[in-house]
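requesting a structural model of the entry that follows:
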Amino acid sequence: MKQAFIFDVFGTLVDWRTGVATQLQSAFEVRSLSIDPLAFADHWRALYDPAMDKIRSGNRGYVRLEILHRENLDETLRAFGVGDDFDHHAREDLNSAWERLPPWPDVHVGMARLRSFGFLAPCSNASIAMSVRLARYADFRWDAIGGAELAKDYKPSSSVYLAAAKAFALPPERVVMVAAHNGDLAAARQAGLRTAFFPRATEYGPGQRTDLVADGDWDFVAADLPDLAKKIEACS
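Now for the predicted structure:
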């Protein structure tokens, strides 16, 4: 095959907010804690970009995402005043929630259709270990595992997208970055990749205001993943 499709994962392929909150709810109920699991998940996720910014800016060396998630979890537990309720083992289990997330309903059908037109791989900020475990849980049939760990950096640094293209021995213009996030696609295009957008209108909950429509002249704009596969087929 002479092209590849690389995917953002959190938000684009999996419903991280519902998935994490569901697992938090179980942990809170066992401890009789009255905490809104969605609010906790949102707070935890809000620490994601600031933690990666320290690495992207060069103020901290690269560490895998699960380490950042664990540090952010500790901070979130303190913020909600329940740090004493979770020992080391319980925190490790909560942290692994990011490896047990449900795929959006259209994902398997869409990926199966796209497989005919190119290699498939994640281009996620998750580590290789996280991506492998999540793929097993969500039944993602990848041809390879790529992402931030190959580049020792985090999106939207161009090195992450270019590392994915290099791993497939393909020039950037033969690689399509697929994401429900306009900023991700803008960075991929800057690195020379082609781009494909479809929205996930409830990734951040019913009040979401961003990434509802394409805000760039992306190579492909679709309603969902199967619709993207249809558009790719029409161009093949």
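
C-alpha from now on. contacts and neighbour counts both.
Noted.

in this structure, mark out all the helices, start to finish.
Using DSSP state H, the helices of the chain run over residues 16-30, 37-46, 48-56, 65-79, 88-95, 107-114, 128-138, 148-151, 158-167, 182-190, 225-235.

please give the structure of this sequence too, so both can be compared:
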Amino acid sequence: MRDSPGVAVPRALAFDVFGTVVDWRAGVARESGQFLRAIGRAEVDAAVFADDWRARYQPAMAAVRDGARDFVVLDVLHREMLVDVLRAYDVDPGSLDGALLDDWARAWHRLDPWPDAVEGLARLRAHVPVVTLSNGNVALMLAIARRGGLVWDAILGAEVTQRYKPLPEAYTATAAILGVAPHELCLVAAHHSDLAAARDAGLLTAYVDRPMERGGAPAPDRHLRQSWEWQVTSLIDLAEQLHG
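Next up, the predicted model:
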């Protein structure tokens, strides 16, 4: 494995998943389009609906991070967020079958990887452990991995640490679980805010550019861009930069 000048070689790689490894927007829009048609709301733009659902992501976790409610897994929050966004579209969730809502909320289980993800992870995993460091719960990460052929050495993240990113313990506890120091663990992510929090917690950082994560719209955290240890266009690019 090759070093960046003056940068220690990571002993393990921890990955953000939504947006970094899988295309959440296309998947949630695809799934939501099917459900919107099923409830007679075919006129709703499914991609905009997906964006509105995702916009509730950070506020939903904030209550847990701030201690206003006990820890619950992201699957629970996703269903609550779905109920809230449906109301914003003048759909009464109470009028819908509960099983339909449960299945719709699991749209996040049925996301597809970016085209480079499977090969890139395999090439990286040949040299160091690769794990998830996602706010997604274990069942959610497992479903995505099995659907997309993603192979992880471990599924870690919020459910394991009981901390949602960007709390520093989400990063440092993951390093401790892996038996490495924070500076020996590299977070791989497509989000500057996630990387900034990881760096503040002592981790190395690798930025993966995913310009289509939001359908080509500018990233909301672009003002937090820094000079990350590695900046790549794909996971294959990261493997080549690290391993040659």
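
against Q25 of the first structure, how distant is the residue in the first structure sticking out farthest from the centre?
Of all residues in the first structure, S32 has its C-alpha farthest from the mean position, at 30.9 Å, by CA atoms, centre = their mean. Using CA to CA, to the nearest Å, S32 of the first structure is found at 10 Å from Q25 of the first structure.

what do we get in the first structure for W24 of the second structure?
Aligned counterpart of W24 of the second structure in the first structure: W16 (TM-score structural alignment).

my guess is its match meets P102, correct?
Yes. W16 of the first structure lies in contact with P102 (CA atoms under 8 Å); the separation is 7.4 Å.

these two: which is more packed in?
W16 (26 against 19; other CA atoms under 10 Å).

so what's the more buried one up against?
Neighbouring residues of W16 of the first structure by CA atoms under 8 Å, 6 or more residues apart in numbering: F10, W98, L101, P102, E203.

so what corresponds to the fourth one in the second structure?
The one in question is P102 of the first structure. By TM-score structural alignment, P102 of the first structure lines up with D112.

do I have it right that its match meets V28?
No. Contact criterion CA under 8 Å: D112 of the second structure and V28 do not qualify, at 9.9 Å.

circling back to that earlier point, gap between the match of W24 of the second structure and A112 of the first structure?
Applying CA to CA to W16 of the first structure and A112 of the first structure gives a distance of 22 Å.

for L162 of the first structure, see how far away A4 of the first structure is.
With CA to CA as the criterion, A4 of the first structure and L162 of the first structure are 12 Å apart.

the more surrounded of these two?
A count of neighbours by other CA under 10 Å puts A4 above the other of A4 of the first structure and L162, at 24 against 21.

and the more buried one? What does it align with in the second structure?
In the second structure, A4 of the first structure lands on A12 (TM-score structural alignment).

so what's Q231 of the second structure closest to, chain neighbours aside?
Take Q231 of the second structure and drop its neighbours on the chain: the residue closest to it by CA to CA, 6 or more residues apart in numbering is Y207, 4.7 Å away.

who are the contact partners of the equivalent of the one you found over in the first structure?
The alignment partner of Y207 of the second structure in the first structure, by TM-score structural alignment, is F197. Residues in contact with F197 of the first structure (CA under 8 Å, 6+ apart) are V178, A179, A180, H181, N182, L185, A214, W218, F220, V221, A222.

next: V17 of the second structure.
Counting by CA under 8 Å, 6+ apart, V17 of the second structure has contacts T132, L133, S134, A189.

verify the stated contact: the match of A4 of the first structure with V188.
No. With contact defined as CA under 8 Å, A12 of the second structure does not count as touching V188 (10.4 Å).

coming back round to it: which residues do A4 and L162 of the first structure both contact?
With CA under 8 Å, 6+ apart as the test, A4 of the first structure and L162 reach no residue in common.

would you list the helices of the first structure in JSON lines and tack on distance to T210 of the first structure?
Listed next are the helices of the first structure as JSON lines, based on distance: least, CA to CA, whole Å:
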{"stretch": "helix 16-30", "distance to T210 of the first structure": "15"}
{"stretch": "helix 37-46", "distance to T210 of the first structure": "15"}
{"stretch": "helix 48-56", "distance to T210 of the first structure": "16"}
{"stretch": "helix 65-79", "distance to T210 of the first structure": "23"}
{"stretch": "helix 88-95", "distance to T210 of the first structure": "26"}
{"stretch": "helix 107-114", "distance to T210 of the first structure": "21"}
{"stretch": "helix 128-138", "distance to T210 of the first structure": "25"}
{"stretch": "helix 148-151", "distance to T210 of the first structure": "24"}
{"stretch": "helix 158-167", "distance to T210 of the first structure": "22"}
{"stretch": "helix 182-190", "distance to T210 of the first structure": "9"}
{"stretch": "helix 225-235", "distance to T210 of the first structure": "19"}
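
for R209 of the first structure, find the nearest of those helices.
helix 182-190 (12.7 Å; CA to CA).
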